[in-house]
Every structure is written in structure tokens, then in C-alpha cells.
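S.K.: mind looking at a prediction? Sequence and model below.
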Amino acid sequence: MLVVAYIGFGNSVCRYHLPYVERRKDIIKVKYIYRRKEDRVGDEERETWYPNITFTSDIEDVMNDSEVNLIVVNTPDAFHVSYTMQALEHGKNVLCEKPFAMTAKEAKEVFDYAKSKGLVAMSNQNRRYDADMRTVRKVIESGVLGDIVEVESHYDYYRPSIAEHKGYGILYGLAVHPIDQIIGQFGQPKKVVYDCRSIDNPGFADDYYDIDFFYENGMKAIVKTSYYVKLDYPRFIVHGKKGSFLMPSLGHQSSLKPKPGPIEISFDPLPEDKWGTLSYIDDQGNDITKKVPTEIGDYGIIYDNLYDAIFNHGEKIIKDEEVIEVLTIIEEATKVAKEV
């Protein structure tokens, strides 16, 4: 059984981890959540929502418990590497939130150290298992679109208040998701072209990016975010030699609770207005257009794989070289944003 300790108790743990782990009680037990003392002051009530979990402000409780075999790092980005290395030094397998590290070099050092210890260290690139990405993957891998020509991935918003934001970090905090989705699906590109900047604060922020990935087979993938998109835009646009697929933007499936308590997740099928639209020419020459039911998002797939990797020596679904490639791209994108 995976016996888990979380380092951190923010939105990520409550929304993107615990609800999925709860559905896997047969293979997962959450034993600890570590929080710094200062973070617990005035926020004790949330801890009572999880009576079967021990909350502690002593990191040694977590690191020295021989029953704990997986530590999940959910701290601010700057502390990811230090907590991951500490866990590995204590013989614990690690799942670390993205970005796994702040540089590709750091990430490689962590992976190499984990291998030397015979442990599993993996980045929590859970957005590969979003409902929209799982649907796009299913359509692409079905082959109905033929050879893929172009893929657009959009995380767009209308937030004019971005003009007040000066500082970097959006590439690391947001772009890391769609970049990983592209690298995870299509692999390492032969060329990357960067348009990374800020509309309002050029040279002082990284809130606009349009990154193009070019592949050997002629395919192009585009990852783009703008905070000045007022009308809804598809989350994904996929064009192949036989047809096209549009995937609408979806929210996370967690529900808003009328009263305090743990986040609840719906795994019910989504209504048709949340389905994708597929149009293609089939092998008999028929012109077909139809709606494609949206897959159910499930971040718990990461934990299923960790169980297999830790206990059965299975292959990690988030590969080390993919994490390193994503960080290499983000590092270069940040340099471009600073040069504008």
C-alpha cells in the first residue's frame, strides 16, 4: 500500500490530490500532512475536515516514519527541490508538484540521485489527465484525423487587471501545464520558436506567450496564453489531413460546497455542450461531423502509476527526459520574456 505524507496543505492538496486519493483507499493511505506552525495559525478548522490524517509541524515525524513510502511535495516552487532531496535522503519515494525544479539542471540532479538510491521521483504533471486533454488524446490516437498537421492549445483569459502585475512566474506556474501536454503527447520537437512577453509591462513580466513547436513530420503545435481574450475560445484546435477537432474550454470538476468541508469531485458524464466537435472524411469518402463525449478527468491516474512504479518496477508515465525538456523550454522562454 502507498502510505503518503503531504508537505503543504494548500489548494493543490485539497483540490487536486485528496479527492482522487480518496477513491483509491484500497491502495493508498494518507498518514500525514506537514504544515509549518505559522501556516496553521487561524486555519485549524480545515484540519478537522480530515480526522483520519495526522497534521504535524515537525518534519521529522514525516521523514523518520518507516511506514511512509511516498512523500508528495506541494510547497511554493522555490522549495520543491530541497524538500524532494530531503525526502530522497530519508529513503522516501517522491511525487513533486510542477514545476519539478526551477532549472533543467536541478531536475536532472534530482532524478540521478533518486536512481542512485533506487527510489522513484516523479513530477506531478497531472494536467495530462484533464478531461479535455484525455478527449483530445483519444481522438488523435483513434486515427480518424489522419496525420496531424497542427495543434493549438489555449489557456486564455479576460483579466485586464494583469496590467498591474509586474514580475515573472506565469511561464513556470501556468505554461508548464500545456507545454507538458504537448511534450508528453508528441515528444521532443526539432525546433521551438518563442514569443514571450507582457502586453502592458514588456521586459518586466511574462504574462503573454505564444510558443511554437515544430516536429520532424511537419506537424506544428502552438501553446498560447493571453489575458486579453474576451470571447470564449476553444481549449484545443486539432487539424489533421483527414479532418479537424475542436475541444471547448472546461473547468475543473470539483464542486462548490454550500458549507465548509472537503472538496468533492464529480465523475459524472459532462453535458453535450461540453463535448468536442469532430469533422472528418472517413475511409469510404463520407463527410462526417459529430459531437464527441468528453472523457472524465482523473488526476488519480498519477497515483495508479506510482503504485506500479514503486511496487512492480513499472515505467513512470511522466518520464524524466520529458520533465527536463519542459524545464529547458520554460528557461529559454523566460529569457526571451526578459529580453523584450
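M.R.: Good, I have the coordinates.

S.K.: for the rest of this, base every contact and every neighbour count on C-alpha atoms.
M.R.: Noted.

S.K.: identify each buried residue in the helix or strand hosting residue 325, please.
M.R.: Per DSSP states H and E, residue 325 falls inside helix 320-339. Residues 320-327, 329-331, 333-334, 336-338 are the ones in helix 320-339 that count as buried (16 or more other C-alpha atoms under 10 Å).

S.K.: and the contacts of that helix?
M.R.: 99-105, 107-108, 111, 122-123, 168, 171-172, 175-176, 179-180, 183-184, 187-188, 194-198, 202-206 (C-alpha atoms under 8 Å, 6 or more residues apart in numbering).

S.K.: next up, a structure to set beside the first:
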Amino acid sequence: MASSASLRPGTPIRVGLVGYGFAGQTFHAPVLSAAPGLVLAAVASSQPQKVQADWPGVLVEPDAAALLARPDIDLVVVATPNAQHHPIAKAALEAGKHVVVDKPFTLDAAQARELAALAQQCNRVLSVYQNRRFDADYRTLRDVLASGQLGRPVYFESHFDRFRPEVRERWREQAVPGAGLWVDLGAHLLDQAVQLFGTPDTLQLDTAVLRDGAQVEDHFHALLRYEAGPHAPLRVVLHATTLAAHAAPRYILHGTRGSYVKHGVDPQEDALRAGGRPGGDDWGVDPVLGELKVVAIENWVREGTVPNRRGNYVDYYAAVRDAILGVGPNPVPPEEAVALMELLDLGARSARDGRALAP
């Protein structure tokens, strides 16, 4: 049985990936394999030919149970449909494995709290794959905020606007537990907002089913109000839709002394979708620069662009490696994952009730 005590810096951490659908194939296998010290040792999948075409020589197990029974697996990555996150992560922790779960963490906060308690009891690293914390534009936005040049932030918008008018035959777009745009993209936008500004005082969510033939919400608009604390008063808007042929800016930030606007999205997802693997001089380089306008006293204005920091999803898995080896913090610890699930649940209740709710 693997344990954090039995692994030392320099010791390869053997990873078992559960699920080789879109998330496993695109966001996990190539990213974790690019992190020094992590080795993709086995994949649980019903499509062994698909796995072996991408990763020759990697062992393929028929199901999660067979993979979890392997004593040579140290870390299990759960990249299954959302409804399976909780039972598989629970079984992995009980089998003595460290665990990474794709977002959203679980179906609800109660499941999240159960897994967090179990990880503590088992003394295992449990983390959630919030890869968007490692986007180039988000890293740049954090720098702009920290610089203080915009003054106190008063209004922030964060968008994932896409144009996907056709409803696809996949579980994410079917009326099954864990489907819908709020838990899918909302898990990213809400996590980023909380990382930037903390927990809001109230959250109000509106969701809609806009596409012909859609079964679950494919549009949401959330308003977060901050009435106390260092950023108050502040309004934050989180927005995602599948029917935006002309996308809004990715970020809009207004402060008491100026504004920052960023168009376009981090390039890593598109590169991974196209079959690319992390590495090389241009990986994570976002060529679309954000626009900055600072207005100082007597209406003096400074305008210009902001160089983007480099994005790198591999940094997430490198941090997980260090946490397992005991030489660094968990990049997304269970308490943060639980708090986010509580806010996602709150948003769902707000949409049902049609009103703002406090955490």
C-alpha cells in the first residue's frame, strides 16, 4: 500500500487514471504525464484500444475496482462522469491511495464533506483539479489586482461564452445527476472569483435552457455581492452560455482608478483538444494582451497593454506531487473544495427560489 510516508523526493509516483473520456484523455493524461516525478502507470477504461493508441505500454484495467486493487498505484485520478466522483474517490481513499478528482468535486456539499473527512482520517492527499487557476489570463489578472494600479476593485465580470448551438449526445448535456453548465463551467468561474475576492455575502443565480432540444441548463448568469470586507462594496458577475457567436470579453475589471479588459481565452485547452502535449517554448503563451486604462488625479490617463504571464496546467500536478512527498502544500485542499461545493449548491437553490441567498 502506498503512503506519503513511503514516498520520498526522487521517488516516481505511479498514477492510475479512472476514465478515458474527454476529461481523462484531454485534461489529465497528457498534463500529469508532463509533470516530472509522475508516471501514468494504468488507466481504467472500457476502451483499451483508445488508451493504448495514445499511451503505448500503459496498462489498461477494465474498471475502477481492478485499478484500485493494484498495490503499485500511489495516486488515483478520477476523471469519470460527475455522479461517479464520490464513490470512486471514496473507494480510492479507503484503498490507501492519494486522490485527485476532476471538477466539480462531487454532486453536493454533503458528499464533499464526507470525502474531506475520510482523507484526513486516512492521512492521504485529496485534491480537486481546478486547472483554470493556472490559466495565463487568470495569472495575469491576479498580478493586475495585486499591483493596486486600478485602485479598489468595484466591479468584475468573468465570462465563458461559447457558440455550440447543437446539443450533443453526451452525459454532460443529458438530464442526469451532475450535468448542466452551472456545475461544469460555474465550478471554474466561481472558484476563480473566490480565490480573487473571497466568499460573497450573497449569491444570486439565473439559469436557462436556451438551445432547441437542450435537456439541461446551457446558460447561467450569477451575481455575487460583497457588502463587507476589504473589497466592499463590490459586484461580481459570472456568466456562461453556449449561444454566443460573438463572445464578450473574458474579463472586465473596473476599479476606482482604472479598468482592465481581456479578450480571448487561455490557449491550453485548445492545444490539448488538438492532441498537443505540454512542453515547448510556446506552451501556455497567450498572445492576446489585456488592455489597461488608468485614470489618476486631474484626469491624467495612461493606456496600454499588459503582458500575459505564462499558463501551465502542469504546475497543478507538480504541486500535487510535492504535497504527496510532503515538500509543498496541496494546490486545492479539501476545505477549499468543500467551500466551493457549498457555493455551487447555494447557486442551485438560488436559481430554484429566484432570489439572492447568503452562504
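M.R.: Ah, there it is. Not measured: the values here are computed from a predicted model.

S.K.: still on that earlier bit, quick check: the farthest pair among the buried residues of helix 320-339 of structure 1?
M.R.: For the buried residues of helix 320-339 of structure 1, the farthest-apart pair by C-alpha to C-alpha is 320 and 338; their separation is 27.5 Å.

S.K.: residue in structure 1 paired with residue 127 of structure 2?
M.R.: Per TM-score structural alignment, the equivalent position to residue 127 of structure 2 in structure 1 is residue 122.

S.K.: mean per-residue distance, the helix holding residue 325 of structure 1 to structure 2?
M.R.: With mean C-alpha distance after the TM-score superposition for structure 1, helix 320-339 of structure 1 departs from structure 2 by a mean of 2.9 Å once superposed.

S.K.: closest to the centroid, which residue in structure 2?
M.R.: residue 130 (2.8 Å; C-alpha atoms, centre = their mean).

S.K.: and that residue, how close does it get to residue 55 of structure 2?
M.R.: To residue 55 of structure 2, residue 130 of structure 2 is 24 Å away according to C-alpha to C-alpha, to the nearest Å.

S.K.: so which bit of structure 1 is stretch 143-153 of structure 2 matched to?
M.R.: The aligned range for stretch 143-153 of structure 2 is 138-148, by TM-score structural alignment.

S.K.: and the matching stretch, end to end?
M.R.: 13 Å.

S.K.: what's the answer for stretch 55-72 of structure 1, then?
M.R.: Span of stretch 55-72 of structure 1 from end to end, C-alpha to C-alpha: 14 Å.

S.K.: now do stretch 163-181 of structure 1
M.R.: 28 Å.

S.K.: residue 219 of structure 1 contacts residue 152, correct?
M.R.: No. Between residue 219 of structure 1 and residue 152 there is no contact, the gap being 11.2 Å when judged by C-alpha atoms under 8 Å.

S.K.: who's in contact with residue 98 of structure 1?
M.R.: Residue 98 of structure 1 touches 77, 123-125, 173, 176, counting by C-alpha under 8 Å, 6+ apart.

S.K.: list the contacts of residue 292 of structure 2.
M.R.: Taking C-alpha under 8 Å, 6+ apart, one finds 258-261, 303-306 in contact with residue 292 of structure 2.

S.K.: can you put the residues you listed in TSV and add neighbour count?
M.R.: Converted to TSV, the contacts of residue 292 of structure 2 look like this (neighbours: other C-alpha atoms under 10 Å):
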residue	neighbour count
258	20
259	22
260	23
261	20
303	13
304	12
305	14
306	18
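
S.K.: which of these lies closest to residue 14 of structure 2?
M.R.: Distances from residue 14 of structure 2 to the contacts of residue 292 of structure 2, taken by C-alpha to C-alpha, are shortest for residue 306, at 39.6 Å.

S.K.: ok, now how distant is residue 323 of structure 1 from residue 177 of structure 1?
M.R.: Distance from residue 323 of structure 1 to residue 177 of structure 1, by C-alpha to C-alpha: 11 Å.

S.K.: what's the answer for residue 207 of structure 1, then?
M.R.: For residue 207 of structure 1, the distance to residue 177 of structure 1 - C-alpha to C-alpha - is 15 Å.

S.K.: re earlier: out of the contacts of residue 98 of structure 1, which is nearest to residue 132 of structure 1?
M.R.: residue 125 (14.7 Å).

S.K.: so the closest one sits against residue 95, correct?
M.R.: No. In this structure, residue 125 of structure 1 is not within contact of residue 95 by C-alpha under 8 Å, at 9.7 Å.

S.K.: so what touches whichever strand or helix holds residue 152 of structure 1?
M.R.: In this structure, residue 152 of structure 1 is located in strand 148-154 according to DSSP H and E. Applying C-alpha under 8 Å, 6+ apart, the contact partners of strand 148-154 of structure 1 are 140, 178, 218-225, 233-241.

S.K.: mean deviation, that strand versus structure 2?
M.R.: Averaged out, strand 148-154 of structure 1 is 0.8 Å away (mean C-alpha distance after the TM-score superposition for structure 1).
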